[in-house]
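[1] Give me a 3D structure for the following:
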Amino acid sequence: MRPAAGEVLHFSEDPTITCFAPHVAATARQPEAYVWAVDAARAPDYWFPRQCPRAMAWVAPETSERDRALLSPGGSRVHVIEYGWLEAMRTVRLFAYRFAAAPFRPFGEHRHAMVAVTPVEPLGPPEAVGDLLALHASAAIELRLLPNLWAFVDAAASSSLGFSGIRLGSALPRPTELPA
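    I've put the predicted structure just below:
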């Protein structure tokens, strides 16, 4: 599920939205009100239940051979979730809203999202995204399950891989180290 040329997507578990008004998200780090969407490259970051904490890493132009070891052999991208979210991944009803890209502009230093500052209406009714595990498989994105995200987050964030974490505030706490 990716946008067509000239489009961006917004993923939601709510299939009843008819107009998206700019707002300040509860997790926002900036005070401006936006309508959020993603382009084709970042759409896979949202193939998850909305509140699911996840970490993503991918091969970037500057990725070293040593750091590629964080990915599966031959892989170019991995998404990581905690075991506790697997059932939600299997059962969530996720929808994609398509928008014309024209009112949106890239957001952030790493262009991780697209934002609009005026209300926008979808190009049509939302589309059911379907089986999220199958979607990952068809896109050749490894979906890795871990008991806790933090060791992977730390390793990927300090590597030369591209990295993103979403909803990490909802992840299980960092494991405490046992005294030696």
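[2] from here on, contacts and neighbour counts on C-alpha atoms
    OK.
[3] Nearest residue to the middle of this protein?
    For the chain, the residue nearest the mean C-alpha position is Asp45 (2.1 Å; Cα atoms, centre = their mean).
[4] State the helix or strand in which the closest residue to that residue other than its chain neighbours lies.
    For Asp45, ignoring the flanking residues on the chain, the nearest one in space by Cα to Cα, 6 or more residues apart in numbering is Met56 at 7.3 Å. Here Met56 is covered by strand 54-58, with elements defined by DSSP states H and E.
[5] now what about that strand, what contacts it?
    Residues from elsewhere that reach strand 54-58 (Cα atoms under 8 Å, 6 or more residues apart in numbering): 45, 71, 76-82, 149, 152-153, 156, 161-168, 171.
[6] one more time with 7 Å
    76-81, 153, 156, 161-168 (Cα atoms under 7 Å, 6 or more residues apart in numbering).
[7] in this protein, which spans are strands?
    In the chain, strands defined by DSSP state E lie at 7-12, 35-37, 54-58, 77-82, 95-100, 105-107, 113-116, 127-128, 142-146, 162-166, listed in chain order.
[8] For those strands, give me CSV that also has mean neighbour count and distance to Ala26.
    Conversion of the strands of the chain to CSV gives the following (neighbours: other Cα atoms under 10 Å; distance: least, Cα to Cα, whole Å):
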stretch, mean neighbour count, distance to Ala26
strand 7-12, 24, 15
strand 35-37, 23, 13
strand 54-58, 23, 18
strand 77-82, 21, 22
strand 95-100, 22, 21
strand 105-107, 15, 17
strand 113-116, 20, 16
strand 127-128, 15, 25
strand 142-146, 15, 27
strand 162-166, 18, 13
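[9] Would you do the same for the sequence below? I want to compare the two.
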Amino acid sequence: MRPEPGQVLHFSEDPTIKRFVPHVAPTSSRKEPYVWAVDHDRCPDYWFPRACPRAMAWVGPRTTEQDADRIIGAGCGDRVHAVEYRWLQALREARLYAYRLPSEHFKPIGDPPHAVVSTVAVEPLGPPERVGDLFELHEEAGIQLRVLPSLWPFWDEVIASTLEFSGIRLRNARR
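    Sure, this is the predicted structure:
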């Protein structure tokens, strides 16, 4: 599930949203109201139930072959996502929807950019699309999906490496 040219996506478990209005997300450290979305490359970060903690790592321009082989695995592609065992059922049962939004209203945010934001209200280009089986989506994209008792040992290795990474909802991970 990726956007087409001229689009960005917003993923939600709510299939009833008719209009996206800028707001300050409860989990955001930013004070500005935004509509949040993602571009093609960051869509896989959101192929999860909203509250599911996940640690993700991928090969970037400064990644060493040694780090890629050690953390992702030799011959295992260039990206890995990790979740905890206790989230497997939620991942299996998630009913996730993608909203296609016009990209003209969005600009990148973060350094490096991790999302795109709009400061004006945005209406979807059509009805939400059911994302489908999240395991299949990862497989089709060639993304390794790893299941761990705890994300923290993996996360510590990732952030100390030369891989690029993102951690979402880590506050929900088992300590």
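[10] ok, average deviation of the strand holding Met56 of structure 1 from structure 2?
    Between strand 54-58 of structure 1 and its aligned partner residues in structure 2, the average distance after superposition works out to 0.3 Å, using mean Cα distance after the TM-score superposition for structure 1.
[11] residue range for that strand in structure 2?
    Mapped onto structure 2 with TM-score structural alignment as the criterion, strand 54-58 of structure 1 occupies residues 54-58.
[12] Run the chain-centre distance for the matching stretch.
    Relative to its chain's centre, stretch 54-58 of structure 2 lies at 9 Å (Cα atoms, centre = their mean, to the nearest Å).
[13] Also stretch 162-169 of structure 2?
    With Cα atoms, centre = their mean as the basis, the distance from the averaged C-alpha position of stretch 162-169 of structure 2 to the chain average is 10 Å.
[14] Likewise for stretch 149-159 of structure 2?
    Its chain's average C-alpha position is 17 Å from that of stretch 149-159 of structure 2, according to Cα atoms, centre = their mean.
[15] Most distant residue from the centre of structure 2?
    Checked over structure 2 using Cα atoms, centre = their mean: the farthest-from-centre residue is Gln66, at 25.1 Å.
[16] I'd like to know how far that one sits from Val59 of structure 2.
    With distances defined as Cα to Cα, to the nearest Å, the gap from Gln66 of structure 2 to Val59 of structure 2 amounts to 11 Å.
[17] what's the distance between the residue nearest to the centre of structure 1 and Cys19 of structure 1?
    Going from Asp45 of structure 1 to Cys19 of structure 1 by Cα to Cα gives 23 Å.
[18] Glu62 of structure 1 now?
    Spatial separation of Glu62 of structure 1 from Cys19 of structure 1 under the definition Cα to Cα is 40 Å.
[19] do Gly84 of structure 1 as well
    In this view, Gly84 of structure 1 and Cys19 of structure 1 are 33 Å apart by Cα to Cα.
[20] who's more crowded, these two?
    Gly84 (15 against 10; other Cα atoms under 10 Å).
[21] per the alignment, the more buried one corresponds to what in structure 2?
    Checking with TM-score structural alignment, Gly84 of structure 1 has Arg86 as its match.
[22] Once you drop chain neighbours, what's closest to that match?
    Residue nearest to Arg86 of structure 2 in three dimensions, not counting chain neighbours: Pro149, with 7.9 Å by Cα to Cα, 6+ apart.
[23] dump the residue contacts of Gly34 of structure 2.
    Slight slip there: residue 34 of structure 2 is Tyr, not Gly. Tyr34 of structure 2 makes contact with Pro22, His23, Val24, Val117, Ser118, Thr119 under the criterion Cα under 7 Å, 6+ apart.
[24] Out of these, the closest to Glu139 of structure 2 would be?
    Nearest to Glu139 of structure 2 among these: Val117, at 28.3 Å, using Cα to Cα.
[25] And the closest one? What does it align with in structure 1?
    Aligned by TM-score structural alignment, Val117 of structure 2 pairs with Val115 of structure 1.
[26] May I ask you to confirm that its match is in contact with Phe107?
    Yes. Using Cα atoms under 7 Å, Val115 of structure 1 is in contact with Phe107, at 6.2 Å.
[27] Excluding chain neighbours, what is closest to Asp145 of structure 2?
    That one is not Asp; residue 145 of structure 2 is Leu. Nearest non-adjacent residue to Leu145 of structure 2 (Cα to Cα, 6+ apart): His81, at 4.9 Å.
[28] Look up how far Tyr34 of structure 2 lies from that neighbour.
    Counting by Cα to Cα - His81 of structure 2 and Tyr34 of structure 2 are separated by 26 Å.
[29] what's the spacing between Val153 of structure 1 and Gly162 of structure 1?
    Distance, Val153 of structure 1 to Gly162 of structure 1, using Cα to Cα: 12 Å.
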